[in-house]
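Student: below are the sequence and a predicted model; questions follow.
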Amino acid sequence: MEKNTISEQQAVSMTDELQLLMENNIALTNAMQVIGGKWKLLLLNSIRLDCPARFGELRKKMQDITHATLTAQLRELEQDGIIERKVYAEVPPRVEYKLTPLGITLVPIITSLCDWGEAYKNRMV
């Protein structure tokens, strides 16, 4: 009866592949922690298209988002260095959001996702 074993070389190769897969997943996980979720990419796209964007404008564009969720998502994007927030000393208060230099690096990615989504929609019609 023959044993079903793998050679030491095969085991090393599998370990290298697993390590590479884990490294790729870590990078993707890092990206998803910053831009993942239901609203963040939509917010970034809105800010990209109407820069600077005011809080009220963002709220109108995303009617299903709650005030608290919008505030939380914007704060997270600000903490991650993707957007910056500017508060004007006016009554009523005016707050504007724009992409930071780091956030601007996401523009080609967001554009590609929009293009892919349009192509996918057209494929389905």
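Tutor: That came through, no problem.
Student: CA only for contacts and neighbour counts going forward, please
Tutor: OK.
Student: where's the residue nearest the centre of the chain relative to Ile104, distance?
Tutor: In the chain, the centroid-proximal residue (Cα atoms, centre = their mean) is Ile35; its distance is 2.0 Å. According to Cα to Cα, to the nearest Å, Ile35 and Ile104 sit 13 Å apart.
Student: what do you get for Glu96?
Tutor: For Glu96 relative to Ile104 (Cα to Cα), the value is 16 Å.
Student: ok, then the element right after the lengthiest helix in the chain?
Tutor: Across the chain, the longest stretch assigned as helix under DSSP state H is helix 8-35. Sequence-wise, the next helix or strand downstream of helix 8-35 (DSSP states H and E) is helix 40-49.
Student: alright, now check it against this:
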Amino acid sequence: MKENETGIEITLEIVCGKWKGLILWKLLHEKPMRFNQLRREIDGEISSRILSRELRKLTDDGLIERIDYEMVPPKVEYRITPYGKTTASFLTSMNEWGLEHKRMSTSRKEMARLINK
């Protein structure tokens, strides 16, 4: 980390990007999930390689944990940690802002369409 790095920079580094926020959001609102279940639940096309990388980063940062049941066939689940739950407030705010932005954007487009008729 840089010496005079802002909290925003640190937060964006840890939980943002195309997939990390979605992974955290799903695990905040679901029971522990297996890898393929999580992959199916995430909207969009995320490759196994990318999901694996992002899960590893979130695990290394202490936001989620990997539970290995050490059985055959292998069973591994991922769940949010108590520390990971601290992301809930700002992820909820981001979700609400995004939905409001979508509504406003749709309204502006609809208004423009009506005006241009």
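Tutor: That came through, no problem. Quantities reported herein were computed from a predicted structural model and do not represent experimental measurements.
Student: so what angle separates the directions of the longest helix of structure 1 and helix 40-49?
Tutor: 60 degrees (axes from the mean of the first three to the mean of the last three Cα atoms, to 10 degrees).
Student: show me what helix 8-35 of structure 1 is packed against.
Tutor: For helix 8-35 of structure 1, the contact count by 3 or more Cα pairs under 8 Å, 6 or more residues apart in numbering; DSSP states H and E identifies helix 67-79 as packing neighbours.
Student: where in structure 2 does the helix it packs on fall?
Tutor: Helix 67-79 of structure 1 corresponds to residues 48-60 in structure 2, going by TM-score structural alignment.
Student: so what's the gap between that stretch and the chain middle?
Tutor: Offset of stretch 48-60 of structure 2 from its chain centre (Cα atoms, centre = their mean, to the nearest Å): 11 Å.
Student: what is the equivalent residue in structure 2 for Thr100 of structure 1?
Tutor: That one, Thr100 of structure 1, aligns with Thr81 by TM-score structural alignment.
Student: now do the closest residue to that match other than its chain neighbours against Gly21 of structure 2, distance only.
Tutor: Excluding the flanking residues, the one nearest Thr81 of structure 2 by Cα to Cα, 6 or more residues apart in numbering is Ile64, at 5.0 Å. To Gly21 of structure 2, Ile64 of structure 2 is 12 Å away according to Cα to Cα.
Student: which SSE is the residue lying closest to Leu51 of structure 2 once chain neighbours are set aside in?
Tutor: Residue nearest to Leu51 of structure 2 in three dimensions, not counting chain neighbours: Arg39, with 7.2 Å by Cα to Cα, 6+ apart. Assigned by DSSP H and E, Arg39 of structure 2 belongs to helix 35-41.
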